[in-house]
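model this:
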Amino acid sequence: MEGTVEERILAGLDDEQRAVASQLTGPLCVLAGAGTGKTRAITHRIAYGVHTGVYKPQQVLAVTFTARAAAEMRTRLRDLGAHGVQARTFHAAALRQLQYFWPQAVGGTLPALVDHKAQLLAEAARRLRLSTDRATIRDLAAEVEWAKVSMLTPDTYVEAARGRVEPAGMDATTVARLFSAYEDLKVDRNVIDFEDVLLITVGILQEDAKVAATVRSQYRHFVVDEYQDVSPLQQRLLDLWLGEREELCVVGDASQTIYSFTGATSAHLLKFTGRYPNAQVIKLVRDYRSTPQVVHLANSLLAARTDEAERRGGTGSWATPLQLIAQRQPGPAPSFTECSDDEAEAADVARRIGTLIAEGVPASEIAILYRTNGQSEAYEQALAAAGIGYQLRGAERFFARREVRESLLQLRAAARAATNEDVPQLVRDVLASLGYTREAPQSSGAVREKWESLAALVSLADELHQARSGQGFTLQDFVAELEERASAQHAPTVQGVTLASLHSAKGLEWDAVFLVGLSEGLMPISFADTPDAVDEERRLLYVGITRARKHLALSWSTSRTPGGRASRKPSRFLDGLRPESSGPRSFRQPTVRKERKVSAPAHCRTCGKVLGTGAERKIGRCGDCPANYSEETFEALRNWRLQAARETEVPAFVVFTDATLVAIAEARPDSLEKLAQLAGVGPAKLDRYGESVLNVLAQGH
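Model prediction:
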């Protein structure tokens, strides 16, 4: 390319990005929407400053919030010839300084850094005679982290925690006592945690003028990415790094503030010009990531909230969102799909993903995003059944989760002594000892995630009991089913479809995104019971939408379990966004899997009576009516299923359940169209196994 290095660095940037890159001094606030190339703009700014001699590389500190983002920034800077620039997370930068200055500022050896709070918090709880489990400790750890990044002490915590959801059901006074005991225990053990790294660094910079002067002479220019996510503690550290100087560039988007529960606040971004009246403000609104169809939906989601706020006479805490302008070529319209139940929704998503992969979209460029990690199990099973590899991000695989493994152990023990064959109730009784309750906990975090895992097992017990009640279904059978399913969850962990919570998807993007479970109670989540909390849920959905480059699918179900009462409603956030929807709740798309729809009564194929239970509808006849299939036919189908399972290396139930084989044996369909009408034979299974099933039946068994 012709021109100087400096010209080449600015080449290829749009007008707004170029304005960012060439504004090298003074306070600068970059309001950057999703997909607008903010990392490109700020790395080119740093590189331009280095190559023009305005910056010395060693005097620039760029901070962000994840090690992955920091590594990406360092790579880009190296590619631009800006060697020597420090790009780190807040914690990594503070720890480096703390390790260097501890001997002279404090003396001795820096205490060891504990990676996790769990063990120390558990011991502190035992000292206070508090009963806790792993999920409780995780939620308490999150609360202690929130308190510390908010610069609270055990003495000031109680007042500040007024109005917050009680972590693990513990009142603020008890949490403060545990907080204090935890801090005392760290002193006894001579260890510090990650928040201490920031707190101690702040303390040293405040108390030791010589250290503060050394740091400020080392770093002269600062860049902070994802500035909407800074906590009060991180802002305090940044202030101390800066001193009285104003050589600061911040980049953020208030519409992507989704970590308030960790102490993050967009207030610093929104009040930046108030603090720095001479600050330049540049908006990046050209979206290079997503198609116009995706961008329009994202803009509409935020505009609906803005209009609502204005009707109420003010925006309150709602910041005026950036209006993104799509730069890509048009693509397909986002799809909106209502399903009869969670299983049907997962099956439909898996079918659509199979179609995308067949059309050439790599599995690694497809993501399923949900609100809570407890929702992943249905999609793990649906993808496994369809033979599609997947990887979980930000969560353990369902059957690897501790509460699931503990549940399997408890259920296995109970199965050896069980005499009562009311399997669903037995499962509930066993899991109650591990924390399962009929009603979901109101808190978020680990306790809620644990409950979701246990609730998924209860739901599975209900479903299998309905499907197999006529076959003497026992607790031993349920345990065997769980063990089979656990062994089937060994899908590749790389190069597969990504399963992730909306929170863990921040900063990522895919060609195709499926936003699932978009019903009231999940989006917004049920415990979002204040206007600010609901606003954060809306921003979370916005983040999910803007992860998609081309294909975007939004779905929800009207019932949790097959055959259940259709009491769920689509998320209020979708009102006015769905096709043909001009007002709340006016749109209903046909149920995806017609075999699940229960609006029309199903009749027994033997006696003609209306079928009353899910199990009866599954096999197509009353429980009192005798089976009317040939044992030879059923055994032939079972032998075929076993062979098919071995060939594809999956458990037999993944091919077809026994209940589905019974339905096939009784109906003896002679065409794919008739086979597709049977419960349990979805589009993916019809494509994969349909002809083989018809061949078995055609052999006259």
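
going forward, measure contacts between C-alpha atoms and count neighbours the same way
Will do.

how far away is Glu509 from Thr546?
8 Å (CA to CA, to the nearest Å).

ok, now Asp139?
Remark: distance between Asp139 and Thr546 (CA to CA) = 29 Å.

in terms of neighbours, single out the busier of the two.
Between Asp139 and Thr546, Thr546 has the larger neighbour count (other CA atoms under 10 Å), namely 27 against 22.

please tell me how far the more buried one sits from Gln119.
Thr546 is 38 Å from Gln119, by CA to CA.

let's see this one next to it:
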Amino acid sequence: MSISAGPQSADDILDALDPEQREVAANPSGPMVVLAGAGTGKTRAITHRIAYGVASGAYQPQRVLAVTFTARAAGEMRTRLRDLGVAGVQARTFHSAALRQLHYFWPSAIGGAAPEIMSYKGPAVAEAASRMGMRLDRSELRDVSAEVEWSKVSLLTPETYPAAARRARREPPGMDHTAMARLISTYEDVKGERGVIDFEDVLLLTVGILEERDDIARTVRDQYRHFVVDEYQDVNALQQRLLDLWLGGRGDICVVGDPAQTIYSFTGATPEHLLRFTQHHPGAQQVRLVRNYRSTPPVLTLANRMLTDGTGQRRGGSVELVPQREGGIPPSLTALDDDPAEASWVAGKIKELAAQGRPLSEIAVLFRTNGQSEALESALADADVPYLVKGGERFFSRKEVREAVLLLRGAARQDDGSKELPALVGDVLGGLGWHEDPPASTGAVRSRWESLKALVDLSARLVAATPEARLPDLVRDLDERIASQHAPDVEGVTLASLHAAKGLEWDVVFLAGCSDGLLPIMMAEGVDEIEEERRLMYVGVTRAREVLHLSWARARTPGARASRRVSRFLDQTAGILGEGARSTPKRSSSPKAGGRLKPSRPKVCKVCGNDLSTATERASGRCPDCPPTYDEATFERLRSWRLAVSRAASVPAFVVFTDATLEAIAEAEPAHQRDLSAISGVGPRKLSLYADQVLAVVGGADPDEVAEAAAGEPED
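From the prediction side, this is the model:
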């Protein structure tokens, strides 16, 4: 909207900042990397940097490009710059900025109009699969589409995809890497025949034009002289390539990020660009924002502990947050019998908070997987607590909101200023049945009322910030919000996955499902994936301003055996949450001298989480009907080797190793004897007989040659 607070002086801009934020803002020229912990005011720092650059004459606002990752974040940045009296700065997502350039330069670079962009690549992927004789169900189609996106943002071709995917341990659903490469190639053919492009192509085509047309690259670089990139830990290889082309070797760039909040590596994002920024920009200034203004000291103490290892060292380049608030309630950890009991407990606590006057819009329930939402929604509905699912139907897509915006646009032309803005908005929305008193009923009726109330509340906040604002100003603000999907707050508890909660905050946060198998999720394999799960839980914890409740359930369903354990990520917090936070209780005595501790066999399936009832199931760690989690090629090599060994020794194959033990070996992929010795079914005798052979086969050696060499037979 057009109303602004008016330009501020350079001194006023800096006076509003703490010492570290001031360092970011007061040095607007040259390369800078800002490591900004959660809640440390990074958006404040970089918007004030831009405002100071403009006020001091270092920047021309039209030559500044501020880039972030979501339309909502870009809208928030534009709002803050407007409040600082800065107009003309472009604040956009990578895709929005690239699309604008693509449409502008396409006629001269390629000719004609730019191709249409597919809103969803699923149909084209499905057609590509059909041409290859494959049929994909809905979940497979989603996963294959995600794999196509990963290959493109990683700057891979169908020829380079297989090797890169194997290195990254990518597992495309229902096919090997070679087949996935063929599908990627076929998908590109389908797009070409349809004359359309996808969202990744927007960046790729912009990169191609800038690389091939020096004149266009010079035009873009002349337009944008100064860059600010938010959430830089989430940059992928394609976005970095585009950013490098925009810069053209110049150094007027400030990047801001937090390696502890890297939670999108499955999409190709990597914090390496952030952590190695000073290597690519020698002499770059580095600032660490550590003063946390969001959360109370007890919440931050827990968050800091989660990112330390057993020696107290920080993990992955993260910053230690320093609280700026005082007081606070210690976080709690509650164990419940099963998932429905946990959901009911959460709903009951929220009901208590609401009765105490806590606004529902300041309460969130966070969880790892979308599948956890159903039980929580049911419990909240039973408790008559209104809620909103983050990632559900968008606010501005709701029927009542679309109708309300149309009415407000029509009424804006007749606003004569005789009524205060909130009262006028209420009168206009009365045509849709709006009234101040909430309805007694719940469900759709209550949800509709909450949507309209959010628009009335938005008008009140607008007047509080700008007393002279009128209905046309509100409509312009709504238009900006619609364009950026920056929805106003709606009264109701927020339900959100941890990924969807990134960038948001609430007074009270319930983090449900804090058990191994959910946090970390059971599919996470290897150190890197487990550490990303830890960061995901850290993001959830740092969403809380004042109150943090952690909970977990010992079993999935009522009456089932209590086979779950609390999340291993809470081990370092036992001094805060109590001994119940330890995933592995302290041992009361040391093992006998000379004894060897071997890990206990799993009691629940690593795939579906159900109880394992037989020794064979516990040895393999999964139900017989669940898909394997090991590398099948490695398993088949081990089977071939075992067959050769058993024939040479004239013994049954299971005497060498059982199938369950081979599956466990194929899954663990041991590189040393000590790793092999920790696997169930590999005792001291078999270790001495077969260790070198097994390790060779796991490493990729030919199984028959390994068996022949061990038997002392000459090679053919």
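
residue nearest the middle of the first structure, spatially speaking?
Ser501 (0.8 Å; CA atoms, centre = their mean).

verify the stated contact: it with Arg371.
Yes. The pair formed by Ser501 of the first structure and Arg371 meets the contact definition of CA atoms under 8 Å, at 5.5 Å.

give the equivalent position in the second structure for Arg220 of the first structure.
Superposed on the second structure with TM-score structural alignment, Arg220 of the first structure falls opposite Arg225.

against the first structure, where does the strand ranked longest in the second structure fall?
Counting residues, the longest strand in the second structure under DSSP state E turns out to be strand 544-555. Aligning strand 544-555 of the second structure against the first structure (TM-score structural alignment) gives residues 548-559.

same thing with stretch 176-192 of the second structure?
Going by TM-score structural alignment: stretch 176-192 of the second structure matches residues 171-187.

cool, and stretch 112-128 of the second structure?
Aligned by TM-score structural alignment, stretch 112-128 of the second structure falls on residues 108-124 of the first structure.

can you count the residues close to Gly312 of the second structure?
Neighbours of Gly312 of the second structure under the rule other CA under 10 Å: 12.

same thing with Ala354 of the second structure?
When neighbours are counted by other CA under 10 Å, Ala354 of the second structure comes out with 14.

for it, which residues are in contact?
Leu360 (CA atoms under 8 Å, 6 or more residues apart in numbering).

which residues are in contact with the longest strand of the second structure?
Under CA under 8 Å, 6+ apart, the answer for strand 544-555 of the second structure is 294-296, 299, 328-339, 341-342, 505-515, 541, 561-566.

and what of stretch 66-84 of the second structure?
Contacts of stretch 66-84 of the second structure (CA under 8 Å, 6+ apart): 4-8, 43-44, 47-48, 51, 87, 89-94, 227-231, 480-481, 484-486.

whichever of the residues you listed end up buried, select them in PyMOL.
One line in PyMOL is enough to select the buried ones among these; burial here means 16 or more other CA atoms under 10 Å:
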select buried, resi 4+7+43+44+47+48+51+87+89+90+91+92+93+94+227+228+229+230+231+480+481+484+485+486
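
in helices, which of the contacts of stretch 66-84 of the second structure fall?
43-44, 47-48, 51, 94, 480-481, 484 (DSSP state H).

so what's the alignment partner in the second structure of Val202 of the first structure closest to, chain neighbours aside?
In the second structure, Val202 of the first structure lines up with Val207, judged by TM-score structural alignment. Leaving aside its chain neighbours, Val207 of the second structure sits nearest to Leu242 (5.6 Å; criterion: CA to CA, 6 or more residues apart in numbering).
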